[in-house]
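Enquirer: From the sequence below, what's the structure:
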Amino acid sequence: MTAPPGEALERLQHRAAAAGGRWLDETEPGCWRTVTITTPEGYRAAYWQELFPSDEETLALFAAGPDRLEAALAGLGEAGLDLARAPGTWSIREQVLHVVDLELAALHKLKFALAGPERGRVYNGNGFSQDAWAAGMRYAARPVRAEAALFRLLREHVLCVCEHTPGALARSVIASGREETAGRLMKMMAGHANVHIRRIGEIRKQHAVD
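Expert: Okay, here's the model as predicted:
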């Protein structure tokens, strides 16, 4: 019998610790589990497992995003927004603008899923380079107040649509050859934003900005 993923990972964690390896768990609750193991020799192994919350849990994750972002930014002035983990990495300001742009890009696909109950609708969208967008739209120099407000309004808009649309989270489109439900899209959007919100918190802690 194969051990459940959680049990197998726990055993692997103990083995890695015994061998002097490093274990990094960057799990996003309700969205995915991500674990990276670095051996004493410098080799790295990564494990990723998608999690499948209920519709109610997905809606709660999605709804919590604006409060989490605003809390992460509370009390920061312009100088604070320009703090980063290290030179050449994104600042808090750039993290925020990226989150909102990704939200806008993903929203287009999500709205196609929510707009019709029929399965099999094909969605054709364009990918984008996050670094090219950051440079082209001057993330490093722009204010974030309007974007943080827009993030809240976008989330409220989607939640309102879901509230008034029967079976909203089960509606879907076909994208890149696979079915994508509205619920899964919302979960991944929530997880993506939470990753960057957590990074903002890490930057504040690193620079002792309470």
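
Enquirer: going forward, measure contacts and count neighbours with C-alpha atoms only.
Expert: Noted.

Enquirer: what number of residues lie near Met188?
Expert: 19 (other Cα atoms under 10 Å).

Enquirer: scratch that, His14
Expert: Other residues lying near His14 total 13 when counted by other Cα under 10 Å.

Enquirer: again with His192
Expert: 16.

Enquirer: can you confirm it is in a helix?
Expert: Yes - His192 forms part of a helix when assessed by DSSP: H, G, I helix; E, B strand; the rest coil.

Enquirer: need the contact list for the residue nearest to it when sequence neighbours are not counted.
Expert: Among residues not flanking His192 along the chain, Val99 sits closest, at 7.6 Å (Cα to Cα, 6 or more residues apart in numbering). Contacts for Val99 were tallied using Cα atoms under 8 Å, 6 or more residues apart in numbering; they are 192-193, 196.

Enquirer: Going by secondary structure, Val99 is in what exactly?
Expert: helix 92-115 (DSSP states H and E).

Enquirer: next structured bit after that helix?
Expert: Next helix or strand after helix 92-115 toward the C-terminus (DSSP H and E): helix 130-136.

Enquirer: between the helix or strand immediately after that following helix in the chain and helix 92-115, how big is the angle?
Expert: From helix 130-136 onward toward the C-terminus, using DSSP H and E, the following helix or strand is helix 145-163. Between helix 145-163 and helix 92-115, the angle comes out at 20 degrees (axes from the mean of the first three to the mean of the last three Cα atoms, to 10 degrees).

Enquirer: What residues sit buried inside helix 145-163?
Expert: Residues of helix 145-163 classed as buried by neighbour count (16 or more other Cα atoms under 10 Å): 147-148, 150-152, 154-155, 158-159, 162.

Enquirer: Leu59 and Cys160, how far apart?
Expert: Counting by Cα to Cα, to the nearest Å, the gap from Leu59 to Cys160 is 11 Å.

Enquirer: Proceed likewise with the subsequent sequence, for comparison:
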Amino acid sequence: MKELIHEYALGYEMLRKAIEGLNEDEFHYKPAPDKWSIHQILIHVTDAEISATPRLKKVLAEEEPILISFDQNAWANNLEYDLLDREQYLLLFKFLRSSMQTILENLTSEQSERVGVYIDQERFTFKQLLEFRVEHVRNHLAQIERVKKAYQENQVSN
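Expert: Prediction:
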């Protein structure tokens, strides 16, 4: 659990490192019309954190709370992600993650096994939900690398 909490805490730095030195063309490059740009990925990662942080807290604070996900495509398509301030969102991600640190550092093994229930009746422990948060950032870091590579290949072919 310590490694999981440690990686969770590093999420912001990992995102920052992944985008270091990118220019605006790279941030807004979409490898295909139906794919997200790095800018959009960063906004999405923060929106996911905005949604997930209260779920994590509910599981710790309430008895088997009902958990609700958000429709990531609806958010991306209807909230004008391209117009949103990437730096503001990255800071929000940083603050959301850091707001959980004291809670996580004092987590007991019993708390890590507390359960939340999604409306489809699927049950997850706090530990599983935290694993999802870490995996979510890992997946989008890999996606950022794929977009960066596609951008480079596009520059070479043009």
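
Enquirer: about what we covered before: what's the match for the residue nearest to His192 of the first structure in the second structure?
Expert: Under the alignment by TM-score structural alignment, Val99 of the first structure pairs with Val45 in the second structure.

Enquirer: Tell me how many other residues crowd the residue opposite Gly201 of the first structure in the second structure once aligned.
Expert: In the second structure, Gly201 of the first structure lines up with Glu145, judged by TM-score structural alignment. A total of 14 residues lie near Glu145 of the second structure under the criterion other Cα under 10 Å.

Enquirer: any idea how far Leu185 of the first structure lies from Val35 of the first structure?
Expert: Counting by Cα to Cα, the gap from Leu185 of the first structure to Val35 of the first structure is 22 Å.

Enquirer: Of those two, which one has the most company?
Expert: The neighbour comparison of Leu185 of the first structure against Val35 (other Cα under 10 Å) goes to Leu185, with 19 against 16.

Enquirer: Please name the nearest non-neighbouring residue to the more buried one.
Expert: Leu110 (6.5 Å).

Enquirer: what's around the aligned partner of that neighbour in the second structure, how many residues?
Expert: Aligning on TM-score structural alignment places Leu110 of the first structure opposite Leu56 in the second structure. Neighbour count of Leu56 of the second structure, defined by other Cα under 10 Å: 20.

Enquirer: quick one: Leu56 of the second structure and Gln128 touch, right?
Expert: No - taking contacts as Cα atoms under 8 Å, Leu56 of the second structure lies outside contact range of Gln128: 10.1 Å.

Enquirer: gap between Ile37 of the first structure and Gly191 of the first structure?
Expert: As for Ile37 of the first structure, its distance to Gly191 of the first structure is 21 Å (criterion: Cα to Cα).

Enquirer: er, Tyr123 of the first structure I mean
Expert: Relative to Gly191 of the first structure, Tyr123 of the first structure is positioned 22 Å away (Cα to Cα).

Enquirer: who has more neighbours, these two?
Expert: Between Tyr123 of the first structure and Gly191, counted using other Cα under 10 Å, Gly191 has the larger neighbour count: 21 against 18.

Enquirer: counterpart of the more buried one in the second structure?
Expert: Per TM-score structural alignment, the equivalent position to Gly191 of the first structure in the second structure is Glu135.

Enquirer: a strand runs through Phe62 of the first structure, doesn't it?
Expert: No - read with three-state DSSP, Phe62 of the first structure is helix and lies in no strand.

Enquirer: check contacts around it.
Expert: 155, 186-187, 189-190.

Enquirer: and stretch 59-76 of the first structure, which residues are buried?
Expert: 59, 61-63, 65-66, 69-70, 72-73.

Enquirer: Give me the subset of those residues lying in helices.
Expert: Within the buried residues of stretch 59-76 of the first structure, residues falling in helices by DSSP state H are 59, 61-63, 65-66, 69-70, 72-73.

Enquirer: need these in JSON lines with distance to Val173 of the first structure, can you?
Expert: Listed next are these as JSON lines, based on distance: Cα to Cα, whole Å:
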{"residue": "Leu59", "distance to Val173 of the first structure": "19"}
{"residue": "Leu61", "distance to Val173 of the first structure": "22"}
{"residue": "Phe62", "distance to Val173 of the first structure": "20"}
{"residue": "Ala63", "distance to Val173 of the first structure": "22"}
{"residue": "Gly65", "distance to Val173 of the first structure": "24"}
{"residue": "Pro66", "distance to Val173 of the first structure": "26"}
{"residue": "Leu69", "distance to Val173 of the first structure": "29"}
{"residue": "Glu70", "distance to Val173 of the first structure": "32"}
{"residue": "Ala72", "distance to Val173 of the first structure": "33"}
{"residue": "Leu73", "distance to Val173 of the first structure": "35"}
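
Enquirer: Going by distance to Ser91 of the first structure, which of these wins?
Expert: Taking Cα to Cα as the measure, Ser91 of the first structure lies nearest Leu73 of these, at 12.2 Å.

Enquirer: Contacts only, for the residue nearest to Leu185 of the first structure.
Expert: With Cα under 8 Å, 6+ apart, Leu110 of the first structure has these contacts: 182, 185-186.
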